[in-house]
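Engineer: no sequence on this one, just coordinates:
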């Protein structure tokens, strides 16, 4: 018997019978692909996130459907929609990928080198400044770490931290931070619009002056919308919401066109303000102060790689918010 051999006949380990598994009809890569297409309802977006082509993703979906004997998605004019079969297996796909990620984290953790996937969430107002710096920083200090980024609003990020779908998230709030979050800093909220707008002629704008201004804002339950509604009620002000949009690029484009005003921290639009594409004035009486906070996975302990990313986020945000 060779060193490390537990003995016994083939198919047995220390007296335990091990049955050969049937060949798998999928790979983890393909399950990840299915999950991304389901979450974004888009083959194109899934391909971008996986760093591959749209045709490759489409072919893999078709191959899986052939192997599994049923359709996963309906192709509609609005994108990819799960079939009843797809909806049935998606929770199992999500669970298996989470278990695989835990195994991968355990392997890399025990190997002693920061490596593996780290799922990072960032609110849209912070991502243009933070993400380029974070990606460059991690590539330099921990090249074996792969960042998987979700840009979304605080409510979505908080939910995904709670369920364990994110490891680290940079969020903002208009109220006190939650117990499990670290405060990274504070930023003023600005009224953003087209240069030359009379209401933006002064450095500060009283909240009451937004009375009946055409606004483009994120939908509820976004924290800024909650603050707007509450303060407008308190001051008996009518707010005129023309459009609800949940992407910062669309918010800024509409504001720059002069069709409506929006609310963002200066950090999110500093380049556009400097170039004259946008104008900004600080909201006062009351000030709309955002608390920028760092939230961590509440579902399971962080891997070494995730702890490293969290540390670097703290450092980089400290520099950005100076």
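Structural biologist: Received it, and whenever you're ready, just let me know what you need. Values in this document were obtained by computation on a predicted structure and should not be read as measured data. Numbering: from 1, shown residues only.

Engineer: going forward, measure contacts and count neighbours with C-alpha atoms only.
Structural biologist: Fine.

Engineer: shouldn't residue 105 be in contact with residue 301?
Structural biologist: No - applying Cα atoms under 8 Å, one finds residue 105 not in contact with residue 301, separated by 10.2 Å.

Engineer: Of these two, give the one with the bigger neighbour count.
Structural biologist: residue 105 (22 against 13; other Cα atoms under 10 Å).

Engineer: Remind me which helix or strand the more buried one belongs to.
Structural biologist: helix 84-111 (DSSP states H and E).

Engineer: Over to residue 136?
Structural biologist: helix 127-141.

Engineer: So which bits of the helix holding residue 105 are buried?
Structural biologist: Residues 86, 90, 93-94, 97, 102, 104-105, 108-109 are the ones in helix 84-111 that count as buried (16 or more other Cα atoms under 10 Å).

Engineer: Same check on stretch 137-155?
Structural biologist: 137-138, 142, 144-147, 149-155.

Engineer: any chance of the buried residues of helix 84-111 in a markdown table, plus distance to residue 256?
Structural biologist: Listed next are the buried residues of helix 84-111 as a markdown table, based on distance: Cα to Cα, whole Å:
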| residue | distance to residue 256 |
| --- | --- |
| 86 | 41 |
| 90 | 41 |
| 93 | 42 |
| 94 | 40 |
| 97 | 42 |
| 102 | 45 |
| 104 | 45 |
| 105 | 44 |
| 108 | 47 |
| 109 | 47 |
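
Engineer: Against which helices or strands is the helix holding residue 136 packed?
Structural biologist: strand 145-151, helix 266-275, helix 304-320 (3 or more Cα pairs under 8 Å, 6 or more residues apart in numbering; DSSP states H and E).

Engineer: Okay, one more to line up with it:
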């Protein structure tokens, strides 16, 4: 049994496709198929069901999959331990960020990190906070900028960059223009403009509403479009106070929801030396800012 066979098996199981798995491991598809066949012959059982249009796990394959993941993770942990003992910082660090985040200059951070650690490969993805949190917890990401409401998500350490109240941002023609505050009950009577579920701002709004559901008239995937829709007089936009460019911010009361933005990483390792180095660079950058 070879490690690459386990790696190919895990890739096919997770991708449900030999083609996508081959692209993921950068090996021709026949090579992936051949290695998994050798693994199945050695184990004496089929791990994958190839009879349908897609690829699915057999009962034996489903039992072997978590063990294969553990074996691969153990080898990676051993490799990282050796690198640490040798004082090496290299490999890959995987970074995520919420869409249209302007609080932290991530390109500046990544540039500073690259200058210090040119041998480390850096990858970056944008997604909603819920997806980033899930990716952090399952090890697909090492570090991410996330938005959230309340306390830090379970299993993550978070360095808070901003903690802001949510407001109803309105254009001059809106009936709430000029008001200082509105109650949550009043807010629930209006059709609102909001980011989608899974974002930190929407999570803060939903948490404040509790069992009641806000009426979302317009939903946009990024704050600039939410702002534009509100500027066109289409209703109150639910935004953090710092986002209300060109709009009048009306405080929400009874209760007063707030949203936090911060960079996060798994509380429990293992963290690669590269990931820990990136976290140190990020914390130094934040501490240095006024």
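Structural biologist: Looks like it arrived, so ask away. Predicted, not measured: the structure shown is a model, and the values here were computed from it.

Engineer: The helix holding residue 136 of structure 1 vs strand 145-151, what angle?
Structural biologist: Orientation of helix 127-141 of structure 1 against strand 145-151 (axes from the mean of the first three to the mean of the last three Cα atoms, to 10 degrees) gives an angle of 170 degrees.

Engineer: I'd like the distance between the residue lying closest to residue 7 of structure 2 once chain neighbours are set aside and residue 217 of structure 2.
Structural biologist: Of all residues not flanking residue 7 of structure 2 in the chain, residue 72 sits nearest, at 7.1 Å (Cα to Cα, 6 or more residues apart in numbering). Residue 72 of structure 2 sits 47 Å away from residue 217 of structure 2, taking Cα to Cα, to the nearest Å as the criterion.

Engineer: Repeat that for residue 168 of structure 2.
Structural biologist: When residue 168 of structure 2 is compared with residue 217 of structure 2 (using Cα to Cα), they lie 14 Å apart.

Engineer: what about these two, which has more around it?
Structural biologist: residue 168 (27 against 13).

Engineer: just checking, the residue nearest to residue 7 of structure 2 touches residue 5?
Structural biologist: No - using Cα under 8 Å, residue 72 of structure 2 makes no contact with residue 5, being 10.5 Å away.

Engineer: What's the match for residue 116 of structure 1 in structure 2?
Structural biologist: Aligned counterpart of residue 116 of structure 1 in structure 2: residue 91 (TM-score structural alignment).

Engineer: ok so, going back, what's the mean gap between the helix holding residue 136 of structure 1 and the aligned bit of structure 2?
Structural biologist: After superposition onto structure 2, the mean distance of helix 127-141 of structure 1 to its aligned counterpart is 3.2 Å, using mean Cα distance after the TM-score superposition for structure 1.

Engineer: where exactly do the helices run in structure 2?
Structural biologist: Ranges of helices within structure 2 are 3-15, 18-25, 29-43, 59-85, 106-116, 129-137, 184-187, 200-209, 223-231, 273-288, based on DSSP state H.

Engineer: for those, which one sits closest to residue 148 of structure 2?
Structural biologist: helix 200-209 (4.3 Å; Cα to Cα).

Engineer: That closest one vs structure 1 - mean distance after superposition?
Structural biologist: Mean deviation for helix 200-209 of structure 2: 3.8 Å (mean Cα distance after the TM-score superposition for structure 1).

Engineer: Run through who's touching that helix.
Structural biologist: 128-130, 146-150, 166, 184, 194-197, 213-214, 238-240, 255-261 (Cα atoms under 8 Å, 6 or more residues apart in numbering).

Engineer: Now with 10 Å, please.
Structural biologist: Under the contact criterion Cα atoms under 10 Å, 6 or more residues apart in numbering, helix 200-209 of structure 2 has outside partners 98, 128-130, 146-150, 165-167, 184-185, 187-188, 194-197, 212-214, 223, 238-240, 253-261.

Engineer: same question, stretch 65-81 of structure 2
Structural biologist: Against stretch 65-81 of structure 2 from outside (Cα under 10 Å, 6+ apart): 3-7, 9-10, 13-14, 47, 57, 61, 82-84, 86-91, 269-274.

Engineer: what's the spacing between it and its chain's center?
Structural biologist: 23 Å (Cα atoms, centre = their mean, to the nearest Å).

Engineer: can you check stretch 165-172 of structure 1 too?
Structural biologist: With Cα atoms, centre = their mean, you get 7 Å for stretch 165-172 of structure 1.

Engineer: which residues touch the helix holding residue 136 of structure 1?
Structural biologist: So helix 127-141 of structure 1 is contacted by 114, 120-122, 143-147, 149-152, 170, 248, 267-270, 305, 308-309, 312-313, 315-317, 319-320 (Cα under 10 Å, 6+ apart).
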